[in-house]
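Engineer: 3D, please:
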Amino acid sequence: MADYKLYGGLGSPYSMKMRAVLRYRRLPHQWISANDPQVMAPLFAQVKAPVIPVLEFPDGTVMNDSTPLVLELERRHPGVRSIVPDDAGQAFLAALLEDFADEWGTKAMFHYRWDRERDQRQMSQWLAFDRLKGRGREAIQAAADLFRARQVGRMALVGCTPQNAPLIEATAQRVYALLDRMAAEDLYLFGSRPSLADFAWFGQLSQLAVDPTPHDLMRETAPLLMRWLVNIDDASGIEGEWRDPTLAPTAATAGLLKLAGEVYLPFLQANAQAIHDGRETFETELMGHAYSQGVFRYQAKCLAELRAAYARLSVEARRRVDPILDAAGALAALA
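Structural biologist: As a prediction, the model looks like this:
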């Protein structure tokens, strides 16, 4: 089998997610730092948005956006250490939790990275080093200063404002606690093998585990989660089974679904309603906290796709997942 080529960065949660997926699935690949504009320009010309990671398939096809990449790998390598649970109901729950990680979990990553001065300073230097290593400290620091200013300036755009900070930090702490318990008791969210939901949360948390402030919090409150992240980064040696779908979900899975029902799905609904009404911003209340930001059309698409995936479930699959979603407060938003 010819090698895949994954162009990404250590500071990109989606790059880390996809590298871990390729490693777990034992798909031969090259990990290439996306730091050369001359290399990246022709790749970005072949995708809709110029963002990493970019995956070049052995046949020369180029794609980015981690969820479509995961699904394309499933299509090309069916049954080969799949990360989508065999049971349709569990597969839907995993897709919901993956989406939750990708679209809300990233707010915690962005907030912690660019809110406090200590995090801004270290991470801007590290990310500049990744792109300019070997080119001298002055060049690295100059690039760090420019990148820091740009990212801090984007915080309000993605909802990472002082008003929203208490909610974002509260949800991150809930995720820490839930996944630290999972690491001790259940291995993964849907059995003794990792799913697309595990890899999505790994991607976001891989950043929180190294940025100074969330790193300190993780070491203090979720030390087993911190070690779990190191292990899933290369799970190529893991052999496992999917959880019996007739059993109740694990505490971590049920807890994440409940958090999605309290925060993520209401957030998606408020965003979609604002777009429908022609508004540029929206305000809502989540977990007792006021939350506001500008609308994102991509996240309206996420809600539509989740609802479509739910609608495609068979009667039998719905019979099993509806009580789980209802208990989490998530069913009404999907149905």
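
Engineer: only C-alpha atoms from now on, for both contacts and neighbour counts.
Structural biologist: OK.

Engineer: next up, the contacts around the residue lying closest to D233 once chain neighbours are set aside.
Structural biologist: Nearest residue to D233, sequence neighbours excluded (C-alpha to C-alpha, 6 or more residues apart in numbering): A20, at 5.1 Å. Residues near A20 by C-alpha atoms under 8 Å, 6 or more residues apart in numbering: 199, 232-235.

Engineer: and stretch 266-277, which residues are buried?
Structural biologist: 266-272, 274-275 (16 or more other C-alpha atoms under 10 Å).

Engineer: just the residues you listed: which are in helices?
Structural biologist: 266-272, 274-275 (DSSP state H).

Engineer: adding distance to R26, write those out as JSON lines.
Structural biologist: Shown next, in JSON lines, are those (distance: C-alpha to C-alpha, whole Å):
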{"residue": "P266", "distance to R26": "37"}
{"residue": "F267", "distance to R26": "36"}
{"residue": "L268", "distance to R26": "35"}
{"residue": "Q269", "distance to R26": "38"}
{"residue": "A270", "distance to R26": "40"}
{"residue": "N271", "distance to R26": "38"}
{"residue": "A272", "distance to R26": "38"}
{"residue": "A274", "distance to R26": "43"}
{"residue": "I275", "distance to R26": "41"}
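
Engineer: which of those residues sits closest to T171?
Structural biologist: F267 (12.9 Å; C-alpha to C-alpha).

Engineer: second chain to compare with the first, below:
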Amino acid sequence: MPAMLGMAVAMADPIIVYSAPHSLFSGKLRSYLRKTGQAFVERLPSHPDFGARIAPKIGRVVIPVVETPGGDILQDTTEIIDWFEARDGKIGAVPTTPLMRVLSHILEMWGDEGLLRPAMYYRWKFDAINQPFLTLAFGRMILPQGAPAECASIAPAVMGRMQAYLPALGISDATAAAIEADWRAVLAALDAHFLRHPHVLGGRPSIADFGLMGPAYAHLGRDPVPLALMKAEGERVCRWIERMNVADADMPEFDSYPRDFFADDALPDTLSAILKLVAAQYLPELRALTAFIANHLARHPEITEGAPVIAPGAGRSLGSFQVQAGETAFSMSARHYQIWMLQRVQDAFDAAPVADQPRIRDALAAVGLADLLTLRLPRRIERRHYTEVWGAERAIAATPTNA
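Structural biologist: Below is the predicted model of the structure:
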């Protein structure tokens, strides 16, 4: 019998998680592990085993990373969750009904990738208030019992590398007002939703919740400036974060609420409002990114299946592209990992019964997200050995355009 969310899964030995309290994706994974009753031990990346064994295995320094009792090393929160869902007989973080399944993948992608911009903006553009807190957080990731002076001497190098990434995300003084307006709109929509529902997709947590937890907790619900904003304008979002950070259900406000996902034919207005914001704020980036990478593939017919998307020594992205979101235009780096996440949305749709697919299309069209099903590249992007590689060529209905 599959284990249910919130019920402990028996394990002879705990897994080891290398993570950090202020790490965005660590927040996603930690919530999943707690809600699914996994036995785990959390270690900082300053632990000697991380530098000696883990980072060399992966090929770079990145968190979170899981080491299983059997010695397997897992990296990437989405793949880690897949591993647990498969191992434990589908714990239930991914809905089984066709529309909810597709929506869960959309919202996980949005949390992981679409909310990186406000998360990084609110962390790094308010130094006067955030910096003392962040200096201690980053310093104590390296030196866990470090005194303030010690943290001040070792944290700036790490923090500087993080701040240097802001232009790649389209974060600048020119985009600041739009980023703030967009996040406050999202915060208001989430607050309205969590007033009436305990989780994103109903009465139990899903990958939609876990994807959202990364930015909403580790950055936007923990750093001083965005936390103050959340307390002022998103009290129910704060309450949802509390709920997502504990192992039990923690739903006293919803004592008679069904402990299941929404039915496919019962999309609440508050969820529709969130999805419309995803369409307005994030879909333009995905359209432009897909067009950019399609053009890259057209310019490089020599690309072969299995080749790394980013060749060794070629930097972190395929280049930069322009995004027009509403009245705001900006340049950002092509984060190809988003395409891998988008493919998971499309795979969920393609796997749905043919009879259900028109209803899924109609539901996405109603909130402005129908394009997510057709933004496809002539090559898939796959993940192998902790990195992204080009997949096989495939036929697609139409070449994506930056419309």
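
Engineer: can you pull the TM-score for these?
Structural biologist: The TM-score (TM-score structural alignment, normalised by the length of the first structure) is 0.92; 334 aligned residues with a C-alpha RMSD of 2.1 Å.

Engineer: can you count the residues close to the counterpart of E67 of the second structure in the first structure?
Structural biologist: In the first structure, E67 of the second structure lines up with E56, judged by TM-score structural alignment. The number of residues packed near E56 of the first structure is 19, by other C-alpha atoms under 10 Å.

Engineer: ok, E56 of the first structure to L43 of the first structure distance?
Structural biologist: 8 Å (C-alpha to C-alpha, to the nearest Å).

Engineer: check D326 of the first structure too.
Structural biologist: 43 Å.

Engineer: the more surrounded of the two?
Structural biologist: Taking neighbours as other C-alpha under 10 Å, D326 of the first structure and L43 compare with L43 leading, 19 against 15.

Engineer: using the three-state scheme, assign the more buried one.
Structural biologist: Three-state assignment for L43 of the first structure (DSSP: H, G, I helix; E, B strand; the rest coil): helix.

Engineer: residues contacting it?
Structural biologist: Taking C-alpha under 8 Å, 6+ apart, one finds 54, 62 in contact with L43 of the first structure.

Engineer: under the alignment, what does it map to in the second structure?
Structural biologist: By TM-score structural alignment, L43 of the first structure lines up with I54.

Engineer: give me the neighbour count for A351 of the second structure.
Structural biologist: Other residues near A351 of the second structure come to 11 when the count uses other C-alpha under 10 Å.

Engineer: go on, A181 of the second structure?
Structural biologist: 12.

Engineer: same question for K90 of the second structure.
Structural biologist: 19.

Engineer: just the one 10 residues further on next, same as before
Structural biologist: Applying other C-alpha under 10 Å, we find 23 residues neighbouring M100 of the second structure.

Engineer: where's it relative to D72 of the second structure, distance?
Structural biologist: 31 Å.

Engineer: please apply the same query to R236 of the second structure.
Structural biologist: R236 of the second structure is 38 Å from D72 of the second structure, by C-alpha to C-alpha.

Engineer: give me the more crowded residue out of these two.
Structural biologist: Taking neighbours as other C-alpha under 10 Å, R236 of the second structure and D72 compare with R236 leading, 22 against 10.

Engineer: quick one: map that one onto the first structure.
Structural biologist: So, by TM-score structural alignment, R236 of the second structure is matched to L224.

Engineer: which SS class is its match?
Structural biologist: In three-state terms, and counting by three-state DSSP, L224 of the first structure is helix.
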